[in-house]
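Asker: here is a sequence with its predicted model. Questions after.
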Amino acid sequence: MTAPGGGELGGPTDIERELAESRAREAALAEVLGLMRSAPGELSVVLEAVLDRAAGLCGAERASIHLLDGDAYRTAAFWGPPNPEYERVAYDTTRKPGRETLIGRTALDRAVVHIPDVLGDREYAAKDLQRLAGYRTMLGVPLFRGATVAGVFVLTRNEVRPFTDREIALVRAFADQAVVAVENARLLKGTTDALDRQTAISEVLKDMSHSVFDLERVLESVAMNAVRLCAADNGSIAQLKADGWRLVANVGDIDPDSMDRNWGNQPIDADRRSLTGRVLMDRRTTAIVDARADPEYDAGAGIFDVRSLIGVPLKRGNDIVGVLILRRVEPNAFTPEQISLLETFADQASIAIENVRLFNETKEALERQTATSEILRVIAGSPTEVQPVLDAIAESAARVCGASDVHVYRVEKDVLRQWAHFGPIPGLNEGETLPLSRGSLIGRCILDRHAIHLRNAADLDPAEYPISVQLQRRWGYRTTLSVPLIRNGVGIGGIAIRRMEVQPFTSKEIELLETFADQAVIAIANVELFQTVRRQRQELSRFLSPQVAELVTSEDGAKLLEGHRRPITVVFCDLRSFTAFAESAEPEEVLGVLREYHRTMGELIVEHRGTLEHFAGDGMMIFFNDPLPVERHELQAVRMAFAMRARFDELARGWRKRGYELGFGVGIATGYATLGRIGFEGRYDYGAIGNVVILAQRLSAEAKGGQILLSQRVHAAVEGDAETRAVGDLSLKGFTRPVPAFAAESVKTPTPARS
């Protein structure tokens, strides 16, 4: 029998093709896992990679992931050809469980949903997106978190071509990765943001407790699949715990009790006597083809009746936290493909172990939250004063850590000044300071930027700690602990707690004092930030109206900067014949004209309450109704355009005397846009994105010298206040159909804009 291409069905060509496809799938899955490990907090990067690989391998035109938000599913990531209107509708629309949409049907059925042709599916009702994208065949795969359908993975094709069982299975694998990525990012974010979001940490932990990974089950599954898919006779996962190495998963024909008794909880040296020792020594995947023929291998000779072994390290950063081990009774080497698959399984096990570690660390942080809640309340209540916070820290540290007294010091040039004090031990006298030097415990801990814990200060060497010896004789304390206050890698102060008797502080007390030190640094930074914002607000008032400066530095302003949608009116204007002028004139002349032009137009923008998005040579973009609302913003934009044209005519007369022939054109459009912060860390602009911006720019490009072109919606909004003339339908770049346009001839007497 022959295949459609003329080759023999099931022949070498088909086998090679299937092998190539299999390798491509495995490589894609492994690449995504690598991203998950290297960037666990960058969820968008992982999801985009998942969508890209799934769509590419399954021949889909579009792919998307939708996550549960409350009781509905919202688009979290999208891949496909650019289509702004489709993406806008997709991101703005939420789907609830139900039969009328693919996402809702998948969530309702809690299973894979495959629609061969949406036009032939009577229940499918999401016609808006279908018309915009033109898709026909759809596939939905549920993303589970515990028993909850936490999301839906969607692939679509623009032709009626159902997905194969192999493609559906591959999408399931990508969906599993997406679930892990979402959960991993949530757990990681909960940990890394714990310090500055402690007020919300209890709720985060409550959610985490409902979906904590069952690590034993995950590791058993990893070992089981590794043994099955790599044709091994048995396998294990060894994990490094506080009390040594333990076997946490065993699969196959082995005796776990005997193995754990002879192998587990034993120290393992990084040497060649055992497989795990070789993995620790080489820090990479290590294989033994035939243990009986390997003279260096003897540690497992009496435990395992096996010949071939392979060990893959489970890593967290540069540390090895476990080893995935597979064994074969016969001496049969593992293939490169099997080794690659094992390393993928090891990545999965590493992620699971790391998730549990992160969860446990966060849980412990919650247990310590009770001791720090009072400090947080003081910080929240004293955003402009650091002294109440430091006084509260001194009192709380003494009480919670069982100290006789607490001193808080700050660095002032080359001395230490007492900042706060609590307890019966006398502090420094008024005006007294300590040298910032290594001659005192507190000075050395600040300079070295690490805690110093001393069991008995009476044993201090006077030659090494002359200042602390004097203070100990003066105040009589014994056990002492000093912790630095570090900001941006620099010691800015320190906290010292003491006990009158010899009683060392516990590791938990040391950790808690370091937490107090971190809170003190936060309080200091908060006060400095408040002072900086106050200075910046004063600086902004030099360039913006006081209302705008107040808004930008307010809480509402911060929300606006993050991104929002609002109807605005956009004005684009630029000079006609400017390119020819710039080519023939001297650079100084060009800059002089631009400065005069920008200064004049800038005054009119401020006067009419417009927001200047940017200057671009002789062009500029202005929009109205954001960030401050403007009543009848369409009319206000038209009035500004007429004022600009009048002022330009005055400028042009002067330029004409110098031989500069320049014109001025304006395009105005109104509609919804997305506005917010655009740019990168260290350089941001406040801008608008949407079709309304493109339309205004295209109208400006079509406007002749002295002409003000309006879109149809602007014309409808101002026709009672302005004289206009229809110029017909214009064919504009980027628009599939001609666009009606109107030329504004005059406008009624302007009145001040109200906002």
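Answerer: Cool, got the structure.

Asker: drop to CA atoms for contacts and neighbour counts, all remaining ones
Answerer: OK.

Asker: residues in contact with Val218?
Answerer: 349, 352 (CA atoms under 8 Å, 6 or more residues apart in numbering).

Asker: report the buried residues of the host helix or strand of it.
Answerer: Applying DSSP states H and E as the criterion places Val218 in helix 215-229. Neighbour counts over helix 215-229 (16 or more other CA atoms under 10 Å) mark 215, 218-227 as buried.

Asker: one more to weigh against that first structure:
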Amino acid sequence: MGIFDLSNRNIEKMLKMKQRELSILHELDKLKESASDTKLFLEGILRHFMKVLRNELGVVLLHDSVTKSLEIGTAIDKGIFNADNYDLIKDIARDTITNGRILVINNTKKHQKMVNFNIKNMLSSPIRYRSKIIGVIQLFNSKRIGGFKSDSLHLFSLMLSHIDSTIEYSKLYRQIEEKDRELSVLYSIDKLRDTIKDFDTLMKAILSEMTKILEAEVGFIALYDKEGNLVDVKVPSNIRSSSFLTSNVDTIDALCRAVFKHGDLMRGDYLNAEISSFIAIPASLEGSIAVFGVLNSRKDDGFSPEDEKLLKAIASQADSAIFEDQDKQQIKSLFKRYVSPEVMESMLNDEETDYLQTKKQDVTVLFADIRGFTAMSERLPPEEVVEMLNEFFSVMTETIMKMRGTLDKFMGDGIMAVFGAPIYYEGHALRAIRTAYEMQKAFKELQNKWISEGRPLVELGIGINSGVAIVGNIGCSQRLDYTVIGDVANTASRLCSVATGGQIILSNASRAEANGTIEARSLGFINVKGKKDKLEIHQVVNV
């Protein structure tokens, strides 16, 4: 046999190996098409790894950015894995991440825990994307003599490098889907709170939503008084009329007390013959206690970490509905967009004032808008215009609320705020003027940022007026908005329109209300539509 024969055979062998590698990668490419379905995709690639490397068991774990823990993405275990050895699997995964490289054990005799679970050999590797570890893949019980040898490791590394970015994409896609679902849940519970005023009807609606979203047979909300006594267990009507509640109320009570003692969400399996799985989360306010829970998952694999997030979302929206009276709920619903958390807290703690009633009140109204924005917006792409407006509204809203003002509305490139309502206080004109001064300072910083980004120069004009106005929630049953109507608001808007960039323009009423605590100079008189007499206006010089 000549040297050329050996070379040809080696070339042939190398070609066959390359052909096999290409075939393996081609199969992985086909699996990438299912990447938007994380569970299906992970199961597909895990089966492919196991087929190529000829092993019996496998697990993929992904790092959850919210819980900061490793969660099992998929497992092919032939019924061998359970809660006990999942702890072992996660321990191995954590060791793999700590070492940052492939871990291979081809003889587990010295590892008693693995022997106990019939694990003969194993391979555990970090899954990296752009040098960041995003998960771990584990393969167990190779059928090959000697376990996972160098040729297997070569193929493993080749396959992993081919799909690491797709795993990250699939993981991100799943996270986006989960976040969308959480937001949808928050919206649905918030909508129930806003539309249902009767407490018992609201509880039934929330329970119905809980069981539907979490695919559970039973949902419950257990209520306790400040002494820790069980007051009631809210369950769907069909459960209350069955024997389930009667026979399981003590079990549910014990679960709730364990959850509250634990201080956080708990998920588990088998409480008794009638309760095969559960998730429960505690909530409290001023000593009162509630526990939200679902029992008996309708899914084959039981409740999941995703279900935990959904129950947390439900509880975070529904707990206040349980603890607060309906007037407070309505105040929160109507005013949450307009006032700061501090003002909201003051309103909720004030039991004497009816904030839901429309009334006449002495207030100061502030209007502000951007000079030259309309002309600029015609020259910029729409997305840039929207970005600038969002930045403007964000900065102005923060300034108004920091000064305990009430945000009334956004109008094109302008904003309206009210001082002295819904909570009345002396000196509301001075506070409005100080707020305007802070708004001009904040706008200057925003202006400098925009200029550094190559955007045109624009400026802010502000008008302020004080007087008696009608304040309250105006609208219809479909939509109510808290606002101020009357001549006070109209005049403030007119003052804003005559203000040039950087100016704060006051009416006589606002200057007088400020009571000499500011520096301002008269700009003379202007005509105001609808008014017989001319109006004297003043420019703020210093605050």
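Answerer: Arrived safely. Note that the coordinates shown come from a computational prediction; the quantities given were computed from them, not determined experimentally.

Asker: next, the TM-score between them, please.
Answerer: Here the TM-score for the pair of chains, by TM-score structural alignment, normalised by the length of structure 2, is 0.40; 251 aligned residues with a CA RMSD of 4.2 Å.

Asker: re earlier: dump the buried residues of helix 215-229 of structure 1 into CSV; add distance to Phe516 of structure 1 as well.
Answerer: Converted to CSV, the buried residues of helix 215-229 of structure 1 look like this (distance: CA to CA, whole Å):
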residue, distance to Phe516 of structure 1
Leu215, 33
Val218, 37
Leu219, 37
Glu220, 41
Ser221, 42
Val222, 41
Ala223, 43
Met224, 46
Asn225, 46
Ala226, 46
Val227, 49
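
Asker: wait, which of those is closest to Leu170 of structure 1?
Answerer: Among the buried residues of helix 215-229 of structure 1, Asn225 lies closest to Leu170 of structure 1 (CA to CA), at 16.0 Å.

Asker: how much space between that closest one and Gly277 of structure 1?
Answerer: Using CA to CA, to the nearest Å, one obtains 24 Å as the distance from Asn225 of structure 1 to Gly277 of structure 1.

Asker: likewise Gly235 of structure 1?
Answerer: According to CA to CA, Gly235 of structure 1 stands 17 Å off from Gly277 of structure 1.

Asker: ditto for Leu575 of structure 1
Answerer: 75 Å.

Asker: those two - which one has more neighbours?
Answerer: Leu575 (23 against 19; other CA atoms under 10 Å).

Asker: what sits closest to the more buried one if chain neighbours are left out?
Answerer: Phe664 (4.6 Å; CA to CA, 6 or more residues apart in numbering).

Asker: what packs against the one helix or strand Ser125 of structure 2 maps to?
Answerer: Using DSSP H and E, Ser125 of structure 2 sits within strand 122-129. Secondary-structure packing of strand 122-129 of structure 2 (3 or more CA pairs under 8 Å, 6 or more residues apart in numbering; DSSP states H and E): helix 83-99, strand 103-105, strand 132-142, helix 150-195.

Asker: got TSV for those, with mean neighbour count too?
Answerer: Formatted as TSV, these follow (neighbours: other CA atoms under 10 Å):
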stretch	mean neighbour count
helix 83-99	15
strand 103-105	17
strand 132-142	22
helix 150-195	16
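
Asker: any buried residues in the lengthiest strand in structure 1, and which?
Answerer: Across structure 1, the longest stretch assigned as strand under DSSP state E is strand 663-680. Neighbour counts using 16+ other CA under 10 Å place 663-678 of strand 663-680 of structure 1 among the buried residues.

Asker: now swap in stretch 357-368 of structure 1 and tell me
Answerer: Residues of stretch 357-368 of structure 1 classed as buried: 358-359, 362-363, 365-366 (neighbour count, 16+ other CA under 10 Å).

Asker: and the contacts of it?
Answerer: Residues from elsewhere that reach stretch 357-368 of structure 1 (CA under 8 Å, 6+ apart): 187-188, 190-191, 194, 201-202, 205, 208, 212, 512.

Asker: out of those, which sit inside helices?
Answerer: Among these, the members found in helices (DSSP state H) are 187-188, 190-191, 201-202, 205, 208, 512.

Asker: what are the ranges of the strands in the stretch 201-350 of structure 2?
Answerer: 216-224, 230-234, 266-272, 275-285, 288-297 (DSSP state E, counting those that start in this stretch).

Asker: deepest-packed of the ones you listed, please.
Answerer: strand 288-297 (a mean of 24; mean count of other CA atoms under 10 Å).

Asker: and it, what other elements does it pack with?
Answerer: Strand 288-297 of structure 2 sits against strand 216-224, helix 243-262, strand 275-285, helix 305-323, with contacts defined as 3+ CA pairs under 8 Å, 6+ apart.

Asker: please name whichever of these is nearest to Lys179 of structure 2.
Answerer: helix 305-323 (9.3 Å).

Asker: what's in contact with the closest one?
Answerer: Contacts for helix 305-323 of structure 2 (CA under 8 Å, 6+ apart): 71, 178, 181-182, 185-186, 189-190, 193, 199, 206, 210, 213-214, 265, 267, 279-281, 283-285, 288, 290, 292-293, 329.
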